[in-house]
Structure formats: structure tokens, C-alpha cells
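Q: got a predicted model here, sequence first, then my questions.
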Amino acid sequence: MIIAETRDIVTCLALRRTVFIEEQGVSEADELDDLDQAATHLLATLDGRPVGCARLLTDGGTGKIGRVCVLAEARGTGLGAALIRAAIGHFAAGGQVDVVKLGAQTHALAFYEKLGFSAYGPIYDDAGIPHRDMALTL
């Protein structure tokens, strides 16, 4: 598996469409926004095929990991954890971020906790899916 920064937003959007819109039933209006052009995108490939991605944004000293998705066929392979570790590494290497945040679907809280994130605040609805905010101090 290879995880690298990419400018291929079209491929990332196609992965997100498959996972979020087609699989999870998120509306296109909720999935698409105007932040993709300003973001750093990580693309995960397995045997040369795109299978996952994440979108990274920075706001002052806070890094935000979002739009994390892995195709069903690649789940359970460790790729998702590697994608999150790469995102954390990206923020740590930049030297300007001291906390990394994300909004986790509640079924994935334990996954992110194993990677060092802590949940805070109440459960909230995002695009019809229960979420909770999480943070990791660098």
C-alpha cells in the first residue's frame, strides 16, 4: 500500500462518492463543498488502485482530518489506520499544528481512539449519521 499527497481531486471525489453517497446515503449537497481546492489530499493505493483518501485542512494551530474513506474491499487491511497516521505525520511535519481534530462517525470511535484520539463534546448529526468530535495533541 502507498499513501501520498495528491492533486488528483477527481479520484478522491470518486472514492468519496462511492463510500459516502452510494454506500452511506449521504446527499451530494452534504458531501460536496468548496474546501477541496484549499485542502491537502492524501490518496491510498493498493496494487496501483486508488482505495482510500483523506482531506486535510489547517486553521491556525489546528489540523483537521476529514472526508476519510476506504473502499469496502480494502477495509480491515490496516489501510485506514495507515491513512490516519499519514495525516497526523503530515501535520506534525509542518510544525505549525499542535492539535489534530476530526469528526468521527460514532461506530468508528474505537478505531480513532486506538490511534491516540480522544472524544469530546456531545454526539451530533452530520448528514444523517451520528458523529462525535475527537482530538489528538501533537
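A: Nice, I can see it.
Q: going forward, measure contacts and count neighbours with C-alpha atoms only.
A: Will do.
Q: which strands and helices sit next to the lengthiest helix in the chain?
A: Counting residues, the longest helix found in the chain (DSSP state H) is helix 79-94. Using 3 or more C-alpha pairs under 8 Å, 6 or more residues apart in numbering; DSSP states H and E, the elements in contact with helix 79-94 are strand 2-6, strand 40-46, strand 49-59, strand 62-70.
Q: and the residue nearest the centre of the chain, how close does it get to residue 20?
A: Nearest to the mean C-alpha position of the chain, by C-alpha atoms, centre = their mean, lies residue 68 at 2.5 Å. Using C-alpha to C-alpha, to the nearest Å, one obtains 10 Å as the distance from residue 68 to residue 20.
Q: now the angle from the longest helix of the chain to strand 49-59?
A: Here helix 79-94 points in a direction 40 degrees away from that of strand 49-59 (axes from the mean of the first three to the mean of the last three C-alpha atoms, to 10 degrees).
Q: may I see the buried residues of helix 79-94?
A: Within helix 79-94, the residues that count as buried by 16 or more other C-alpha atoms under 10 Å are 79-84, 86-88, 90-92.
Q: right, and the residue nearest to the centre of the chain touches residue 51 too?
A: No - with contact defined as C-alpha atoms under 8 Å, residue 68 does not reach residue 51; the gap is 11.1 Å.
Q: presented hereafter is structure B, for comparison with structure A:
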Amino acid sequence: MSPEPVAYAVRVVEDPADREACFAVRKEVFVVEQGVPEDLEYDAYDAVAVHVLAVRDDGVPLGAGRLLFGEAAAGKTGGAPGVGSLGRLAVVRAARGLGVGVALVRAVEGAARARGLTAVDLGAQTHATGFYERLGYVAYGAEFLDAGIPHRAMRRSL
């Protein structure tokens, strides 16, 4: 059975309240639900990332993600020129199956295009590789652990 449709919007974060809403979503999904230690979930890249936020029409946060680019992305993309890094994509349990994750990925890709990037890399939890494959991402390299969770590197040309 599909969840009831919910009206929501996705936007690039431009104020501290939206940024805190992104962090709250990440805490709910990664720290509480998946057991990722908080000191691993939040990092110095948060200060320079482009954050995206999905919110219901009544303002309740549904999901978040971030884009790293330039020097901040170099460690994640192997220094490949023109490649950004999508990360910290999280959708709260109640909003899964509503298309929020797809909308967040597309918003990150739009932010990447706006910055002149030609591809986006990500580290997908292995259970989510099919989701990203449906969005045009291709896995490469060996499986690796991030916060004790199996991941695969993936990339999509824009």
C-alpha cells in the first residue's frame, strides 16, 4: 500500500533555521535510526556544503541532502575536475515512498549544474544502490565501509 500523497517543496537552504532542519532530519535518520555516531555524522564540510531541504507545506521537514564541490569535494571524488559529491541524503521514515528522495537528488544535481559541475559522485549505502541506479547513477569500485555501514561509490554525468 502506497503512502498518502503529501504536498511538499524542496529548496536550497539559505537560512540557519533551514540548516538546523536539515541537521534534525539527519539526526533522526542516521544517528537515531541507523546508529551512526553524531561525531561522524556532522563534519567540517557542513559549513561549506550546499544543503537542500524538503518540507511539507506546513513546514515539517521531510528530508535533506548536501552537495560538496570544489576543494571540499576533492577528497570524495578523487579530485576529478567538475565532479561534485552528493551526500547525507536522508528522508524521514514517514515520508519514504513519496518521491522526496528523488526530488532531493534532483535538487542537488540542479545545484551542481548551477556551479558548472558535469558529474555527481556519491557513496550509496548498498541497500540503496537500486534507488540511485534508477536515477542514472552507476556503481564503480569495491564496496567500502562508512560509519560501519557497507557503501558503494556511484557517479552520474549531468
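A: Nice, thanks for sending it over. This structure is a prediction, so every number in the text was calculated from the model and none was measured.
Q: list the contacts of the longest helix of structure 1.
A: 1, 3, 42, 44, 52-54, 56, 63, 65, 69-70, 97-98, 100, 111, 115, 138 (C-alpha atoms under 8 Å, 6 or more residues apart in numbering).
Q: and the gap between residue 136 of structure 1 and residue 42 of structure 1?
A: In terms of C-alpha to C-alpha, residue 136 of structure 1 sits 19 Å off from residue 42 of structure 1.
Q: corresponding residues in structure 1 for stretch 23-36 of structure 2?
A: With TM-score structural alignment applied, stretch 23-36 of structure 2 matches the range 13-26 in structure 1.
Q: what's the neighbour count on residue 77 of structure 1?
A: Neighbours of residue 77 of structure 1 under the rule other C-alpha atoms under 10 Å: 10.
Q: measure the equivalent of it over in structure 2 to residue 20 of structure 2 for me?
A: In structure 2, residue 77 of structure 1 lines up with residue 98, judged by TM-score structural alignment. Residue 98 of structure 2 sits 23 Å away from residue 20 of structure 2, going by C-alpha to C-alpha.
Q: can you tell me the element residue 15 of structure 1 falls in?
A: helix 9-16 (DSSP states H and E).
Q: between strand 62-70 and that helix, find me the angle.
A: Using the same axes, to 10 degrees: helix 9-16 of structure 1 against strand 62-70 is 60 degrees.
Q: got the angle for helix 9-16 of structure 1 vs strand 40-46?
A: The directions of helix 9-16 of structure 1 and strand 40-46 differ by 70 degrees, with the same axes, to 10 degrees as the criterion.
Q: tell me which residues in helix 9-16 of structure 1 are buried?
A: Buried residues in helix 9-16 of structure 1, counting neighbours by 16+ other C-alpha under 10 Å, are found at 9, 11-13, 15-16.
Q: quick check: closest non-adjacent residue to the aligned residue in structure 1 for residue 66 of structure 2.
A: The equivalent of residue 66 of structure 2 in structure 1 is residue 55 (alignment by TM-score structural alignment). Nearest residue to residue 55 of structure 1, sequence neighbours excluded (C-alpha to C-alpha, 6 or more residues apart in numbering): residue 41, at 4.7 Å.
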